[in-house]
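# Give me a 3D structure for the following:
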Amino acid sequence: MDDPTTLVSTDWLAAHMRDPDLRIIDASWYMASEGRDPKAEYDAAHIPGARFFDIDEISDARSSLPHMAPSTEKFMSRMRAMGVGDGHQVVVYDGEGVFSAPRVWWLFRLMGQMNVAVLDGGLKKWVAEGRAVEDLPPVIRDRHMMVRFQNQMVKDATQVAAASKLGTPQIVDARSAERFAGSAPEPREGLRAGHIPGSRNVPFKNLLNDDGTMKEPDALKAAFVDAGVDMDKPVITSCGSGITACILSLALERIGKNDHSVYDGSWTEWGAVPSMPIETGEA
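Below is the predicted model:
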């Protein structure tokens, strides 16, 4: 089920490594509590030719919220500096399997670039299979990128509040069941516990296999349906800070549902504003 616009296997990437217009991106990112340095790990070992995408730096520096989507100008500038542009087939991976790479997949699509896929299983699977890694910096050649911002793919708090009241689009939360229910504390200080009223819960781990790869489309669809998501209605995905919501968006795209968007501020924004209503308990 390799699809160069959503998800490709390690076998697919290995077969296309020498394609002149292939660009590989390491988009590893971790919670601060893990104490990991994704750039240092990239410098030590990455898939040959990969560029490093700094999710926190390639973001909207004017926002107080973490790693919000950057302006089109900043995205174009950073991609040109990385040698990524029009006509390239992009494959994004991360060190966990399928975790932060879908965020960068979504950012490319937000900017109108559709020839981008996530590497299923990521660096962990690539290394487990004994495939090559290197510590060399890539050779960069400038490439222009034309950006066409897709407004319908991102939602703000006002739009999400309206969806919460009206029941459409549906809001689907990727956080764990415990965080969604408000029975577990939030990892970021100052946030209330609970969820956006009316939202559904599809923990992102429910979409993944034990080896970090994404489940087959039938199982992905079942996860949403079992959570009470109406597949005939549009969806807004949400999470803690806009990272794992994009795993849900990738899964929806994999099952042919393309009327989805991401609440970029997610619970980091909603949970910090006292005037925003919250619910606790299961959906």
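# Going by C-alpha atoms from here, please, whenever you check contacts or count neighbours.
OK.
# State the number of residues packed around Asp264.
28 (other Cα atoms under 10 Å).
# how about the strands in this protein?
With DSSP state E as the criterion, the chain has strands at 7-8, 22-26, 51-52, 89-93, 116-119, 154-155, 170-173, 200-201, 235-238, 260-263.
# Pro277 is nearest to which of the ones you listed?
Comparing the strands of the chain by their distance to Pro277 (Cα to Cα), the top pick is strand 170-173, with 14.1 Å.
# about what we covered before: same list (the strands of the chain) but as JSON lines, adding mean neighbour count.
Putting those into JSON lines (neighbours: other Cα atoms under 10 Å) gives the following:
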{"stretch": "strand 7-8", "mean neighbour count": "24"}
{"stretch": "strand 22-26", "mean neighbour count": "23"}
{"stretch": "strand 51-52", "mean neighbour count": "22"}
{"stretch": "strand 89-93", "mean neighbour count": "26"}
{"stretch": "strand 116-119", "mean neighbour count": "30"}
{"stretch": "strand 154-155", "mean neighbour count": "18"}
{"stretch": "strand 170-173", "mean neighbour count": "26"}
{"stretch": "strand 200-201", "mean neighbour count": "24"}
{"stretch": "strand 235-238", "mean neighbour count": "29"}
{"stretch": "strand 260-263", "mean neighbour count": "25"}
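# Would you do the same for the sequence below? I want to compare the two.
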Amino acid sequence: MKFAARLLTAVGLSCLAFAAAAQEGPLVTTEWLEANLDNPAVRVIEVSVNPGVFERGHIPGAANFVWHTDLVDTVRRDIASKEKLEGLLRQAGVNADSTIVLYGDTNNWFAAWGAWVLDVYGAENVKLLDGGRKLWEAESRPLSTSAAALVAGNVTLKDANPALRASIADVVAASESGGTAIVDIRSADEYSGKVIAPEGFKETAVRAGHVPGAVNVSWGKAVQEDGRFKPAEELKALYAEAGIDGSKPIITYCRIGERSSHTWFALAKILGYEVKNYDGSWTEYGNAVGVPVTNPAGTVWTGQ
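A predicted model of the protein is given here:
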């Protein structure tokens, strides 16, 4: 009887693991995730930016990664180190064969950042919850305020892959050569130089405008009203209209790199294009000395 029980348990866990693997593509639906909340092969991680969101209620069993401290270097402007991120993932119960599902607030911007950073370090089976917190809450799916009891995992990351990350030198070179497409995913007003940063955002620059040669496809054009990504064919048509068809490498940027991570995900993971995310984005480029800027609106920084 004990053997039979163990066999049934093993079979059950194998079925659960198969269910996790059966979710094809880079996105998971809210329906699939709710059905797999008790699946030991699935690890859910929230990456939100607004304080207290996770504590007020999160997807049951989810771990919490704080973007401001966990996914970045808190001393210098950089992404989290491999060692730091690997330790966090293990604390969150992530194993080498786990399926990692990321989600968060503000339309999954920072969850997409998390997906990009994990990609830089070679993490496998990383997916976004399509629609993020917005859709999960709109559908009245379960939330918990209890801390999950997590067993430490054994995941191992790789060294950072520079092919997924653009530097300011890469952006300048792409602007000059035209051999790499540059996609500015900010609002039309930011792109034109009418505003340097959206109202209420503190991180800014001393120059307005955009990288010469960059095309503007605002991140919001890639999503539906409920927060989910548009279907792949619609995304392909959207970017093709701006001349972005995957025929040459792409660099995405925004203001601090989080919105551009969202577009990086659409282009790289959903459409399969070759894409680097420029996480320095406009707060680096617009503050840099000696780089060219296109500023159609002619806005001049006043120090206020």
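# about what we covered before: the strands of the first structure: which one's closest to Ala223 of the first structure?
strand 200-201 (9.8 Å).
# Against Ala148 of the second structure, how distant is the aligned partner of Phe53 of the first structure in the second structure?
In the second structure, the residue matched to Phe53 of the first structure (TM-score structural alignment) is Phe65. Per Cα to Cα, to the nearest Å, Phe65 of the second structure is found 13 Å from Ala148 of the second structure.
# Same list as before, the strands of the first structure that is, but in a markdown table and with distance to Gly281 of the first structure included.
As requested, the strands of the first structure are exported to a markdown table (distance: least, Cα to Cα, whole Å):
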| stretch | distance to Gly281 of the first structure |
| --- | --- |
| strand 7-8 | 34 |
| strand 22-26 | 37 |
| strand 51-52 | 39 |
| strand 89-93 | 34 |
| strand 116-119 | 33 |
| strand 154-155 | 25 |
| strand 170-173 | 13 |
| strand 200-201 | 11 |
| strand 235-238 | 17 |
| strand 260-263 | 21 |
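# wait, what's in contact with the match of Phe53 of the first structure?
When contacts are counted by Cα atoms under 8 Å, 6 or more residues apart in numbering, Phe65 of the second structure touches 45-48, 71.
# what do you get if the cut-off is 6 Å, keeping everything else the same?
With contact set as Cα atoms under 6 Å, 6 or more residues apart in numbering, Phe65 of the second structure has these partners: Val47.
# could you check the distance from it over to Gly93 of the second structure?
13 Å.
# What strand or helix carries His10 of the second structure?
Actually, residue 10 of the second structure is Ala. It isn't His. helix 2-21 (DSSP states H and E).
# Just the buried residues of that helix, please?
16-17, 19-21 (16 or more other Cα atoms under 10 Å).
# Farthest pair within the residues you listed?
Leu16 and Ala21 (8.8 Å).
# Let me know which of the strands of the first structure is the nearest to Leu110 of the first structure.
strand 154-155 (7.7 Å).
# Need the distance between the two termini of stretch 191-210 of the first structure.
30 Å.
# wait, I meant stretch 139-148 of the second structure
End-to-end distance of stretch 139-148 of the second structure (Cα to Cα): 22 Å.
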